[in-house]
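Peer 1: when you get a sec, could you give me coordinates for this:
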Amino acid sequence: MAAPTKFDTIAHAVVEAVGGKDNINSATHCATRLRLTLKDRDKADKAKVESTKGVITVVESGGQFQIVIGNDVSRVFESVVANEGVSGEGGNASGGIGARLIDLVTSIFTPFLWVLAGTGLLKAFLATAVAFNGDIATTNTYAIFYAAADATFQFLPIFLAVTAAKKFKANQWVSIAIAGALIYSQTVALDALGGVTLYAWAGAGESLDFFGIPVIMPAYLSAVIPVILAVYVQSKFEIVLDKVLHSSIRNFVSPMVTVGVIVPATFIVIGPISDWLGTMLSEGVNWVWGLSPLVGGAILGGLWQVFVIFGLHWGFVPFMVQDLSTQGYSLLTGPLFAAVLAQGAAAAAVFIKTKNKDLKGVAGPAAISGIIAGITEPAIYGVTLRLKKPFIYGVIGGAIGGAIAASGGSAAEGFVLPGLITLTAAINIGNFTLQLIGTGLAMVIAFTLTLVLGFKDIPEEEEAVGDEAFDELDVEVGAPVEGTVIPLAEVADPAFASGALGHGAGIMPTSGTIVAPVDGEVITAMPHAYGIRTKGGLEVLVHIGIDTVKLEGKHFEPKVKQGDHVSRGDVLCEADIAALGAANFDTTTLVIVTNTKEGNHVTMSTDAKVGGADYLLTVVR
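Peer 2: Modelled structure (predicted):
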């Protein structure tokens, strides 16, 4: 049996930290994030996930628990599915309509993102070659390379059919057949139409009908919306067929009937409506851009990385791809080079200026990844956003540079991740000189502001110790609340009483004021539970009541948030103990030391009653 790889180790640690595979509905991933749909969010230990070596940070957005890993996310995802037994089919995110739309877009587009980006990069290289020598575009070699680069985008409906079928739980092969029929209409000549395609026949003004019903034939190569809607309708139609068809004929009659119904329905209704909708979206973007490209470029250039933080940037993908399919470029892509490279430049300045060796070790590779390849999440979460000011400097540079690039109508021809190696994708659209000026100025502004105005550096000794056990001498832990002390083995919750979650004690509270039992950083902040890590790495959990997670924050008034630094005795939360008791909840408040090594032990106070912050436990190395 092969030894586990580092990706297997990360995958296992993450799955365990979010409550095990039984707490995961489904998993998927995008360029840098492992996206989990959890059954019970409260079973997930965000701080433990973030402390896993190889994890950059955790973002909760779009109804998903998103774990930012970086360029190796696909390998971690593979291990999560193959070795941890988690479903990789994707799932439905919880939340409002916005969250569900973002989830829909990420589920459908991210599985083939790297292929789309890679072939887009190849087109960018070809554009660079033609810019230096126009005769290259007339050679057979160029034609073959261009076919390789352009095929993915031209046959995009096939890719979309596969991922949409997984998302909507439709028959994948039937979905491909439907998408194939759409592409067929524009690529294969028919003798019945005089040796031309359906698309060419309709485009020449000839009458095209289906049993007398007029058919409008838009272009389906590169189309996005038609195939997604067609597969969605297919998934609903198949449910009906599964109910009415006998099992003896279902396997071959269902595909026959589905293709025979959905393809004509798409040509007659779904396709024309989708084409009209897509055209309106594309024209809408161009109209808004036409009002003030400077303002549009400044907004998108400045806020793009903010959108990335919350995963909202995926909401722009359908607009961009639709623009690419209708006009060959998207104006929305013009300001993004400035936005992305500015964050990379800010990270580069941090690399030069910081005296923290660990931070320097993160900032260098993150800057290279952001500037060269356009992957900025390691730079954002590991460096600029962590230090706050460099992120702001990057936003300022992105806004100014984005405005300049947009003012010249710059845009990328293909779907590329905006970075230095893909910059030439914008060489043929708009004013490329202004694109270079805008992007260059964005980098200079972000780099200079970070280097000159600086930031609050992270001292070496204040670095978190991750998931290692504590490295202090004997540590005294105070009581988080006034009340009567209860040995841990006697509390009503079996998981806590067994000591499986750590050693400690319980307190039957007489007050609702919950205070910090130790000095340290708040690493977990839920209404009913708070985790604190001391400077030496000891981790202490304060859990208010038994099963109080079910109240979803009712009767609790938090006074701190994750990332805050507290001193022993500082108020963490005000809890309505009387209301908890009236609702039939056990109010026992638990104090658990969660990361003691084997050989260490926890001693408990012999006092029957304690006051808030009074001595309760001693952790002995």
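
Peer 1: use CA for all of it now, contacts and neighbours both
Peer 2: Fine.

Peer 1: could you check how far Val491 is from Met508?
Peer 2: Taking CA to CA, to the nearest Å as the measure, Val491 falls 10 Å from Met508.

Peer 1: shared neighbours, the two?
Peer 2: Thr588 (CA atoms under 8 Å, 6 or more residues apart in numbering).

Peer 1: quick one: Asp586 from Val321, how far?
Peer 2: In this view, Asp586 and Val321 are 54 Å apart by CA to CA.

Peer 1: more crowded one of those two?
Peer 2: When Asp586 and Val321 are compared for neighbours, Val321 comes out ahead with 23 against 19, by other CA atoms under 10 Å.

Peer 1: what residues does stretch 612-620 touch?
Peer 2: With CA under 8 Å, 6+ apart as the test, stretch 612-620 has contacts from 473-482, 504-505, 514-517, 568-569, 600-605, 610.

Peer 1: just the buried residues from the residues you listed, in PyMOL please.
Peer 2: In PyMOL, a selection of the buried entries from the contacts of stretch 612-620 looks like this (16 or more other CA atoms under 10 Å):
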select buried, resi 475+476+477+478+479+480+481+482+504+505+514+515+516+517+568+569+602+604+605+610
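
Peer 1: mind checking the end-to-end distance for stretch 405-424?
Peer 2: End-to-end distance (CA to CA), stretch 405-424: 13 Å.

Peer 1: number of nearby residues for Glu283?
Peer 2: For Glu283, the tally of surrounding residues (other CA under 10 Å) stands at 14.

Peer 1: swap that for Thr484, sorry
Peer 2: Thr484 has 16 nearby residues by other CA under 10 Å.

Peer 1: also this sequence, please, to line up against the first:
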Amino acid sequence: MSRRKVNENDGLLQDCKCAVLKGVGGEENVQSLVHCATRLRFVIKDDAKVDKVAVKATPGVIATAEAGGQYQVVIGNEVPEVFAEITKISKLGGTSASDGRAAQDGPKGNLVNRFIAMISAIFTPLVWALAGTGLLKAFLAAAVTFAWIDNTTTTYTILNALSDAFINFLPLALAITAAKYFNASQFTSLAIAGSFVYPSIVALNGVPGITFFGIPVTMVSYVSSVIPIIVIVWLQSHGERFLYAALPAAIRRFVTPMIIVIILVPLTFLVIGPLSNLISTGLAGGIGWVFTVVPWLGGAIMGGLWQVFVIFGLHWGFVPLMTAELQSTGLIYITAPLFAAVLAQAAAVAGVWVRTRNSNLKSLAAPATLSGFLAGITEPAIYGVNLPLKRPFVFGIVGGVLGGALISAGGVAANAFVLPSLLALPALFGTGNTVMLILGLLVAIIVPFGLTVILGFKDPVNEVAAVVDGTDLEVLSPLDGTAVALSEVPDAVFAGGDLGKGVAIIPRVGALYAPFDALVVAAFPTGHAIGLQHADGADVLIHVGIDTVKLGGKYFSLKVEKGQQVKAGDLLLEFDIKAITTAGYDITTPVIITNPKKYPTIGSPAAGPVAHGDPLFLAIAEEELATAK
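Peer 2: Coordinates of the predicted model:
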């Protein structure tokens, strides 16, 4: 069953999940369910209740197998979708083999890359809602600006709530995704996040003299905040593991959430809040002094770093400075360069929209561009596009630095407390040098847009590999070892070619390299399998060993992450051959084309000793076969 069919025929997906679950004897006959790269792996209670003929005959099921105490249903590339559908209609599917504990088994690399990967993973399920509500906010702001709707009416109040509620209560949404990422209890995470935005707690923001059991508390706003809830859920995940191990089984389920909430929420208010306030207040005071002495430098700092401050929740410390400046002078000089910061990120995501050939990325970049420019809502752009791609985010910072410096050098200030956007530009008119304002805004837009379009980024589609004869794909050996026929693999599904054609390798060195320029479409935290996609659509699965998913990542060290672009010869994975074989697992590694309808056969298969980078086989495209005939 191809991915195209799954997407276009939801009925087939529905039939598959229902028939498979019924065929294994129903939910009550399943002890556990996980999935790996290609298979649903059931642990069955009563084997006699399994209708194996019916399961194997189910549309979408490629084959079935029984090994290692599991009943394995081979689905192929669509196994995550089928697994997700089964979890919707049952209570099965705790932790899949592809959804391991990201906090522990996530991508390796420097701290910046790991932080970006974490933020991207946590925000990915939210970006469409952020983009949609942000776009609604932009349209509503435009309607008010052009007097199409009166912002004093109840109609406006309702529409504003619809567009503003999601980002206002963002900590609640992040609690769910962060809990999934760190393997914490989602509902306990929601209880923590709920306290952050609880009305009476929100009302305490800025109120002096607050104490907790006599301890002074500096209460700050957690509305729309990002970092506090992520940090606390990470702490929660560690606390829960400790408490579940330490507490008696009879009380752990209700005592653990109580202890977690009563410790971590006050910890946030007592430590994270004051620390955030101290840092942001210090930054605000220092930058305020710079604006007084060297305005262009203050503009460059605010234009370049404002979105970074927003990511870490440090922007709240500037609000008192802004309001105080407005009250004393009637103007806010520190706000003017923020327009450059916001428009620069919007321009960068517009560049992604123009340049990318990835349809999903393009469809996300479009509304993110509009909401960024019109309403100043940059969260969809930053978290959904620019930050994961890295380079557009940096280009946005460059544009913000240059544009902010020009705007502040011109002595431009805001005459009202506004959210920076194109629709709020009238707040900047009438102060300072108008030419410098326009020049700064143009630079803030043109520079990141141009850099993104011209210099580009790691587009999942743009970085292509060479294709032999325009259609066929030469797959290089990803391992040093001995190439053997796929039929020699000690697994009936692989050996029978049910998942596709290819060659197997018995590795002699525990290092796996990219067999061609590719997009990493599956990088399992367990490290046992990696899925790669060539720019022409070829999907290749490299499965290190047989049933090695059961090792849970032990003896594997993943070097790449899902969504990463790699070049032929890049190191993807390291593994300990001796330890894996000592543990009783066969290390034979199939390398197969998993979309056999497009590549129904292979040519020139290697046999005998091979080194990584040597030709392994030629994947022959369907079009080439038709031409030959």
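
Peer 1: I'd guessed Asn600 of the first structure sits against Val593; true?
Peer 2: No - Asn600 of the first structure is not in contact with Val593 according to CA atoms under 8 Å; the separation is 11.0 Å.

Peer 1: and Val444 of the first structure, what pairs with it in the second structure?
Peer 2: Matched by TM-score structural alignment, Val444 of the first structure corresponds to Ile446 in the second structure.

Peer 1: now that match. Nearest residue, chain neighbours left out?
Peer 2: Ala347 (7.3 Å; CA to CA, 6 or more residues apart in numbering).

Peer 1: for Met604 of the first structure, see how far away Val58 of the first structure is.
Peer 2: 35 Å.

Peer 1: again with Arg621 of the first structure
Peer 2: Using CA to CA, Arg621 of the first structure is found at 15 Å from Met604 of the first structure.

Peer 1: nearest residue to Pro264 of the first structure in space, ignoring adjacent ones along the chain?
Peer 2: Phe210 (7.6 Å).

Peer 1: kindly report the same for Leu270 of the second structure.
Peer 2: Val217 (5.6 Å).

Peer 1: the one you found: how many residues sit nearby?
Peer 2: 19.

Peer 1: list the residues that contact it.
Peer 2: Counting by CA under 8 Å, 6+ apart, Val217 of the second structure has contacts Gly209, Ile210, Thr211, Phe269, Leu270, Pro274.

Peer 1: among those residues, which ones are in strands?
Peer 2: The strands, defined by DSSP state E, take in Thr211 from the contacts of Val217 of the second structure.

Peer 1: just the buried members of the contacts of Val217 of the second structure?
Peer 2: Using 16+ other CA under 10 Å, the buried members of the contacts of Val217 of the second structure are Phe269, Leu270, Pro274.

Peer 1: want to throw the residues you listed into JSON lines with distance to Phe166 of the second structure?
Peer 2: Shown next, in JSON lines, are these (distance: CA to CA, whole Å):
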{"residue": "Phe269", "distance to Phe166 of the second structure": "23"}
{"residue": "Leu270", "distance to Phe166 of the second structure": "26"}
{"residue": "Pro274", "distance to Phe166 of the second structure": "26"}
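
Peer 1: closest to Met436 of the second structure among these?
Peer 2: Pro274 (38.1 Å; CA to CA).

Peer 1: can you tell me the closest non-neighbouring residue to the closest one?
Peer 2: Per CA to CA, 6+ apart, closest to Pro274 of the second structure is Thr218, 5.4 Å.

Peer 1: which secondary structure state is assigned to Asp498 of the second structure?
Peer 2: When classified by DSSP: H, G, I helix; E, B strand; the rest coil, Asp498 of the second structure comes out as coil.

Peer 1: what count of nearby residues applies to it?
Peer 2: Neighbours of Asp498 of the second structure (other CA under 10 Å): 17.

Peer 1: quick check: which element contains Val591 of the first structure?
Peer 2: strand 589-593 (DSSP states H and E).

Peer 1: that strand: average distance to aligned residues in the second structure?
Peer 2: When the second structure is overlaid, strand 589-593 of the first structure sits 4.1 Å from its aligned residues on average, using mean CA distance after the TM-score superposition for the first structure.

Peer 1: that strand - contacts with which helices or strands?
Peer 2: Contacting strand 589-593 of the first structure under the criterion 3 or more CA pairs under 8 Å, 6 or more residues apart in numbering; DSSP states H and E are the following elements: strand 503-509, strand 539-544.

Peer 1: all strands of the stretch 1-150 of the second structure, in order?
Peer 2: 30-35, 39-44, 63-67, 70-74 (DSSP state E, counting those that start in this stretch).

Peer 1: looking at those, which is nearest to Gly430 of the second structure?
Peer 2: Among the strands of the stretch 1-150 of the second structure, strand 30-35 sits nearest to Gly430 of the second structure (CA to CA), with 62.2 Å.

Peer 1: show me what counts as buried in that closest one.
Peer 2: Residues of strand 30-35 of the second structure classed as buried by neighbour count (16+ other CA under 10 Å): Val30, Ser32, Leu33, Val34, His35.

Peer 1: could I get those as TSV with distance to Ala19 of the second structure?
Peer 2: TSV is the format used below for the buried residues of strand 30-35 of the second structure (distance: CA to CA, whole Å):
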residue	distance to Ala19 of the second structure
Val30	14
Ser32	17
Leu33	15
Val34	17
His35	17
